[in-house]
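S.K.: below is the structure, and that's it, no one-letter string:
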């Protein structure tokens, strides 16, 4: 019934545009790399300039409590495209799971799966099989070529996590990227891949499209356009936002998002396109802080997993609307299937919930959100981030669960528990576990049940190299 209503509504939308897509809406996912929750004008930043994204926020729904399904790149993207939590794919982190100096790791972490298996049915594969023209643009990080996972077109995507990894050239040409034709020396990567993205959009010729626009920007290395960096050197920063190079990269990112949005409007496709704008994880603490959120990328405090999110879909999502419902990028898979009027693949496990009821002004059932990370992730500079309980790591092995305002952390090295009420303590500063033992018991039971249901491995083997 829902699919029928959506298709009926989409048919109406498509007739209003210049390009008829046969009743199916287009889907554009804009997934920025390492963009923090506070790193946008509409989220309160007075230093970074993001007029195009700010305008997008006025035309749709702003989610104040949106989350990535992991605190760093690869596991977040694996969950998004598979629709499944990390224990079901084995992708917990980037590269190896025993990060940091062995003498500081009390446990032997669970081994990490580096790539998303081709046997996993991705949301892009399902959409491709149901008539969508699909394109991946920018960072993939889940294998060598996204064309094995349901994309007709691959623009610059490969297994590397940033544009300077290995033999890659960085943000300025020559790029040395085998999936991007070389550009003239000095050309900027984000400009170029956006031009290629626009070429794809122009080629769809009325066929509905799904485009995963995932530019490498604003991931390190900080390599901005010099003229923009000079502009930000002249601006007055704040205690948390004051990096001119990063500010320049944020503005470049916003400019290129604007190019895509302008094309959709000019071509008559904007009204028939669901757009979700978000980030793959929290911001990098040493580059841009997210106060009042605690910590940043790699940590499972709010600064590492809470992300900006906007959804627009004219005729369905009301302009200027907001939602404080906790959602994650695990929800995108079932959402996209509902929007496309496409059934779930038989036997497919999906750990998220469709957001279409929220888009329509309704609600979804209250649920638990869970993160599981049986691994270590080293600190960039030991002791430099006072928000981290262990100076040597952004993450030590553990799990986190949230329901309503309540969020519980469990750390496996010593069984340490933390309980926070995010309604009154968004910065996770006051541990309430001793004041609310009943809430601890409730959340912990649900966490244990979830781990059993997903076969989530918990490391228990002591590390013989550990030095107290």
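M.R.: Thanks, I have the structure now. This structure is a prediction, so every number in the text was calculated from the model and none was measured.
S.K.: CA only for contacts and neighbour counts going forward, please
M.R.: Will do.
S.K.: ranges for the helices of the stretch 151-300 of the chain?
M.R.: 189-203, 226-233, 244-266 (DSSP state H, counting those that start in this stretch).
S.K.: so what's the closest residue to residue 246 other than its chain neighbours up against?
M.R.: Excluding the flanking residues, the one nearest residue 246 by C-alpha to C-alpha, 6 or more residues apart in numbering is residue 222, at 6.2 Å. Going by C-alpha atoms under 8 Å, 6 or more residues apart in numbering, residue 222 touches 245, 246, 249.
S.K.: my guess is the last one contacts residue 220. True?
M.R.: No - between residue 249 and residue 220 there is no contact, the gap being 10.0 Å when judged by C-alpha atoms under 8 Å.
S.K.: the more surrounded of the two?
M.R.: The neighbour comparison of residue 249 against residue 220 (other C-alpha atoms under 10 Å) goes to residue 249, with 22 against 18.
S.K.: what's the spacing between the nearest residue to the more buried one once chain neighbours are set aside and residue 30?
M.R.: Nearest residue to residue 249, sequence neighbours excluded (C-alpha to C-alpha, 6+ apart): residue 224, at 5.4 Å. Distance, residue 224 to residue 30, using C-alpha to C-alpha, to the nearest Å: 20 Å.
S.K.: below is structure B, check it against A:
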């Protein structure tokens, strides 16, 4: 477990007690909020749960029907509630936007519901489509549901806009400001979302269509350039049946979007090759 607060405490490292790790993350977050209650603050709370090893907290057992996985997920839920309650006690409830989301779908346990595949499945929604819940009483309307396409890349420009700060101007950001989506239920400012398999473009998604170009079968990474896969996400969110034959114009447009994304992003991988660990002293005894 490594904890670091810029300008406050030095880096510390210790062996993690996985049964208490989620609790510790939330307790440290609450402490940070209390220490900075009189000035603007930002917290990125990235939990290890529900990755394996699944070690439920014996002090927060709920008797979940989902076994150990369910227990650790419900512990997260309990602690989110406690953190929200603490924000209210501190008088910060209406001044703090809380966004709850994930970076990928389930892997070892858990369910991707009606969506195809899981984490590591390349292009399919089961590995990419995740919940996103935003809360700020008095600013964001309660109970609003929006199907606008967004991604975690949108968080930086959105938080800047909602904090009244200028947008980043010295570089290109892939994300867009979705504050109008959150506040007013507006349509997404994203014309498309590009989905990656590491450095390769795996799919492109628009509001209605998804064009898939890469998948996995057993241990094989399968490029699908010779087999156009176009899905109508309005009627087939499970990505079960390609309708490329039925909608050739849409398939051509989505294929063009895919090739444009490939041309833009994939050469970047050559500029940033994978990290190679330095040779050990044993390899170079002299």
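M.R.: On my side now, so go ahead. Quantities reported herein were computed from a predicted structural model and do not represent experimental measurements.
S.K.: re the thing from before, which of the contacts of residue 222 of structure 1 sits closest to residue 123 of structure 1?
M.R.: Nearest to residue 123 of structure 1 among the contacts of residue 222 of structure 1, counting by C-alpha to C-alpha, is residue 249 at 29.5 Å.
S.K.: tell me the contacts of the equivalent of residue 44 of structure 2 over in structure 1?
M.R.: Residue pairing (TM-score structural alignment): residue 44 of structure 2 is matched to residue 212 of structure 1. Contact partners of residue 212 of structure 1, counting by C-alpha under 8 Å, 6+ apart, are 28, 29, 30, 31, 135, 136, 137.
S.K.: cool, residue 311 of structure 1 as well?
M.R.: Residue 311 of structure 1 neighbours (C-alpha under 8 Å, 6+ apart): 57, 60, 61, 62, 274, 275, 276, 277, 317, 359.
S.K.: that one: what secondary structure?
M.R.: Classification of residue 311 of structure 1 by DSSP: H, G, I helix; E, B strand; the rest coil places it in strand.
S.K.: that one - nearest residue in space that isn't next to it in sequence?
M.R.: residue 276 (4.5 Å).
S.K.: in this structure residue 208 of structure 1 contacts residue 26, no?
M.R.: Yes - the criterion here is C-alpha under 8 Å, and residue 208 of structure 1 meets it with residue 26 at 5.1 Å.
S.K.: just the terminal-to-terminal distance for stretch 275-288 of structure 1.
M.R.: 26 Å.
S.K.: all strands of structure 2, in order?
M.R.: Residue ranges of the strands in structure 2, as given by DSSP state E, are 2-5, 9-13, 98-101, 132-135, 193-197, 200-205, 209-212, 214-217, 220-223, 229-232.
S.K.: among those strands, which comes closest to residue 160 of structure 2?
M.R.: Using C-alpha to C-alpha, the nearest of the strands of structure 2 to residue 160 of structure 2 is strand 98-101, at 13.9 Å.
S.K.: what residue of structure 2 matches up with residue 196 of structure 1?
M.R.: So, by TM-score structural alignment, residue 196 of structure 1 is matched to residue 28.
S.K.: its match: neighbouring residues, count only.
M.R.: By other C-alpha under 10 Å, 13 other residues sit near residue 28 of structure 2.
S.K.: wait, what's in contact with it?
M.R.: Neighbour list for residue 28 of structure 2: empty [criterion: C-alpha under 8 Å, 6+ apart].
S.K.: ok, the residue nearest to residue 249 of structure 1 - how many residues close by?
M.R.: Counted by other C-alpha under 10 Å, the residues lying close to residue 224 of structure 1 total 23.
S.K.: any idea how far the equivalent of it over in structure 2 lies from residue 8 of structure 2?
M.R.: Counting by TM-score structural alignment, residue 224 of structure 1 corresponds to residue 56 in structure 2. Distance from residue 56 of structure 2 to residue 8 of structure 2, counting by C-alpha to C-alpha: 31 Å.
S.K.: what lines up against residue 353 of structure 1 once you look at structure 2?
M.R.: With TM-score structural alignment as the criterion, residue 353 of structure 1 pairs with residue 176.
S.K.: same check on residue 271 of structure 1?
M.R.: By TM-score structural alignment, residue 271 of structure 1 lines up with residue 94.
S.K.: surely its match touches residue 138?
M.R.: Yes - counting by C-alpha under 8 Å, residue 94 of structure 2 does reach residue 138; the two are 6.1 Å apart.
S.K.: compare the two (neighbour count), which wins?
M.R.: More crowded of residue 94 of structure 2 and residue 138, by other C-alpha under 10 Å: residue 94, with 14 against 10.
S.K.: in space, what's closest to the more buried one - neighbours in sequence excluded?
M.R.: Closest to residue 94 of structure 2 by C-alpha to C-alpha, 6+ apart is residue 137, at 5.1 Å.
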